[in-house]
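1. What follows is a protein structure lacking sequence information:
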């Protein structure tokens, strides 16, 4: 099998026209990535190399794959969540010569098999989301490790997993922590998550947010964005934290702060965004109000404990697309959105294109960086070089038609001196 069409596993290639329209739309709103694509087409930094990508497979991700392909790479791509894959986008990518192993809502075993097939293309470089490709390479498919030069990681969860591997001496190649770059977490995590989470919740529930109590678990950059947008929609916001510094910050930002056992009593909407498990669990269900709506924006569907809710329930049914109703013996009903998976992607289209423009520009530039420097970097997790981070910001400003000041030689000297003050 020599062509992407012959190799790929997708739902329906006839869906490609709609997928092309989606990709064309985001491309028109991603000027930074367009600029990088032009550079890649000229320089061919990935010529002769294979790249495997695992990200939420929707239009913006598809365009990143096409940018990597434009740099000379042979690209294979899979999803990073069963419910965020868009079948029409997959079909369009296959038509564009990219190998795709992805379907919307496959069975758990098939979902895992599609990831493995992506790795069986024997990539030289990877782009990962949540550390799933890296985990499979280091556990089940070590036979594919030797060829991998390195890669880039998209998420907080993935970086936590990578650093744990590095600490134990298990990581076998360099990974760039894209999530820790300024142009990622300041904009993607905060503004992207903030907007897309509420897009997913609102389009799914069709309920008003104003006047209701929203409980946000976790006040990292993603949690800040979710809380900020909830406030903008007119909600009363409660923040749940385990970090005292972040809790004070939430208080200073104008939000109530309390433990989950107390927040559970007053919340109408719940959004978990911690990267940890069992944030909402059995003891909390016992005190929740009838009609509470539970959602998650963390990578894995473990933040809202579904098994414990099912154990307390006498019935479960789907009442609307992406809404499952759990009825307790006392008559209270709770609703989980998108199976407790990332609500912004499983029940929406993810972050706005202009936001992902910066993030995916960082991914593309970081992949080139790790390919150029993998031998000197070694098997460790490294940050995106500040120069690349700043370059993305400058490209973004230029695309907006903005310019900024620069320091004079005298000003630079003043800042670097301890004698002139």
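-> In hand now; what should we look at? All of these numbers come straight from a predicted model, not from anything done at the bench.
2. from here on, contacts and neighbour counts on C-alpha atoms
-> Fine.
3. Next, the contact list for residue 353, please.
-> With contacts defined as Cα atoms under 8 Å, 6 or more residues apart in numbering, residue 353 is in contact with 26, 29, 30, 60.
4. Quick check: the farthest pair among these?
-> 29 and 60 (9.8 Å; Cα to Cα).
5. Can you check which helix is longest in the chain?
-> In the chain, ranked by residue count with DSSP state H as the criterion, the top helix is helix 353-377.
6. List the buried residues in whichever helix or strand comes after it.
-> Once the chain leaves helix 353-377, the next helix or strand it forms, by DSSP states H and E, is strand 381-383. In terms of neighbour count (16 or more other Cα atoms under 10 Å), strand 381-383 has its buried residues at 381, 382, 383.
7. And here is the other one:
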């Protein structure tokens, strides 16, 4: 079996951590039990570019149980958990190409190693697998049934491809499932981002000014958790609707130019480029702490920051100190990459349970219906979204009401009125 991981001796530790995460992923467990019986992915080669974490490992196990031939690479150079990568190779016999801290060339070599399997289905977190396939291996696309995309940044890229007619096969936007973004993005990102910032800095949030750039579901989650720890939260936005929502949720809203002067902590969650630029860094307080929890590190203009810096040094694990030309110091966490994965362990497994359940069920859906779909970006089918919610409630021991026949008739009628 071809693979590239840091050290197979880490595998036993990784296996224990995978099992620990699996205890909080009951929906995936239910899907695995059915997949083992039915083998809906038999004969399917599935190439995945995801964060190599304990939760992802449980998803890979489910896909393999469903009959798929699976290969996995990292969707971010700093998100790989090396013990998990080793365990997947040694104990689960799944080819993995991922090493924490890999450079850009190695990162893309790993993506190409997954594409060498000639996948029928691609599974992405950020769309690097799909974009590389389209740009460098167009001859392999004819074998692809479809793909899935996990995160907001990737969905934005894929919709741009579809709009230009560049997307050559259908992709399901798992990120847009209600059982994904309402929970994973909000509660998962909220908790894990704060976790990463605190692990990296050990600084007190209470009484500080915490600037959240972007008030999508991820930004809402981070703002909620920062406020809960006693920070005064400031939101920056470009969307007037989201800005109004942030105001009515009780946050201060202002442009980044103004927020830069008062913030103690900054976190970008927009999916866009250069959200914090060199002119913002120069306005920051001495000692400001800057992080990113959007998919790519491009949200921070690190090249611009270097241009206005006199010195850079690593002062703690995952903390780089930039001494600016104005002699103030600014601290960048996790090299500007996903702070929740680089400085912590990513989302809790209980919330990833629903996200990855969508991934597994959408892979099954593509096998059955992929050839019927056009080359476009699709929402997760509603019946899949609802079934994931139902399985999660069942696993939590929670029951809900059902509509009576009279109620169903009322809701489907225009004649009954008041």
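-> Yes, it's here. Here the structure is a predicted model, which is why all the values come from computation and not from measurement.
8. neighbour count winner among residue 29 and residue 60 of the first structure?
-> More neighbours surround residue 60 than the other of residue 29 of the first structure and residue 60, with 28 against 17 (other Cα atoms under 10 Å).
9. Let me see the ranges of the strands in the stretch 51-200 of the first structure.
-> 74-78, 99-101, 125-128, 150-153, 175-177 (DSSP state E, counting those that start in this stretch).
10. try the stretch 251-400 of the first structure
-> Listed in chain order, the strands of the stretch 251-400 of the first structure (DSSP E, counting those that start in this stretch) span residues 256-257, 269-272, 293-296, 313-320, 323-328, 333-337, 381-383.
11. With distance to residue 129 of the first structure as added columns, please give the ones you listed in TSV.
-> Shown next, in TSV, are the strands of the stretch 251-400 of the first structure (distance: least, Cα to Cα, whole Å):
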stretch	distance to residue 129 of the first structure
strand 256-257	31
strand 269-272	18
strand 293-296	17
strand 313-320	29
strand 323-328	25
strand 333-337	21
strand 381-383	14
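12. Which part of the first structure matches stretch 386-395 of the second structure?
-> Residues 390-399 of the first structure are where stretch 386-395 of the second structure aligns, taking TM-score structural alignment as the criterion.
13. contacting residues around that stretch?
-> Residues external to stretch 390-399 of the first structure that are found in contact with it (Cα under 8 Å, 6+ apart): 31, 32, 183, 358, 361, 362, 403.
14. whereabouts in the second structure does stretch 208-215 of the first structure align?
-> Under the alignment (TM-score structural alignment), stretch 208-215 of the first structure falls on residues 204-211 in the second structure.
15. re earlier: what are the buried residues along the match of stretch 386-395 of the second structure?
-> Within stretch 390-399 of the first structure, judged by 16+ other Cα under 10 Å, the buried ones are 391, 392, 393, 394, 395, 396.
16. again with stretch 6-18 of the first structure
-> 7, 8, 9, 10, 11, 13, 15, 16.
17. now those residues as TSV including secondary structure?
-> Written out in TSV, the entries for those read as follows (DSSP: H, G, I helix; E, B strand; the rest coil):
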residue	secondary structure
7	helix
8	coil
9	strand
10	coil
11	coil
13	helix
15	helix
16	helix
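18. Max pairwise distance over the residues you listed: which two?
-> Taking Cα to Cα as the measure, the buried residues of stretch 6-18 of the first structure span a maximum distance of 17.5 Å, between 7 and 15.
19. quick revisit: now the strands of the stretch 51-200 of the first structure in a markdown table, with mean neighbour count and distance to residue 239 of the first structure?
-> Formatted as a markdown table, the entries for these read as follows, by neighbours: other Cα atoms under 10 Å; distance: least, Cα to Cα, whole Å:
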| stretch | mean neighbour count | distance to residue 239 of the first structure |
| --- | --- | --- |
| strand 74-78 | 28 | 34 |
| strand 99-101 | 27 | 39 |
| strand 125-128 | 26 | 30 |
| strand 150-153 | 30 | 28 |
| strand 175-177 | 28 | 27 |
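20. quick revisit: closest one to residue 48 of the first structure out of the buried residues of stretch 6-18 of the first structure, please.
-> Out of these, the member with the shortest distance to residue 48 of the first structure (by Cα to Cα) is residue 7, at 18.5 Å.
21. Isn't the closest one up against residue 99?
-> Yes: Residue 7 of the first structure is in contact with residue 99 according to Cα atoms under 8 Å; the separation is 6.4 Å.
22. and the closest residue to residue 269 of the second structure other than its chain neighbours, how many neighbours does it have?
-> Across the structure, with Cα to Cα, 6 or more residues apart in numbering as the measure, the residue nearest residue 269 of the second structure apart from its sequence neighbours is residue 294 (4.4 Å). Other residues lying near residue 294 of the second structure total 28 when counted by other Cα under 10 Å.
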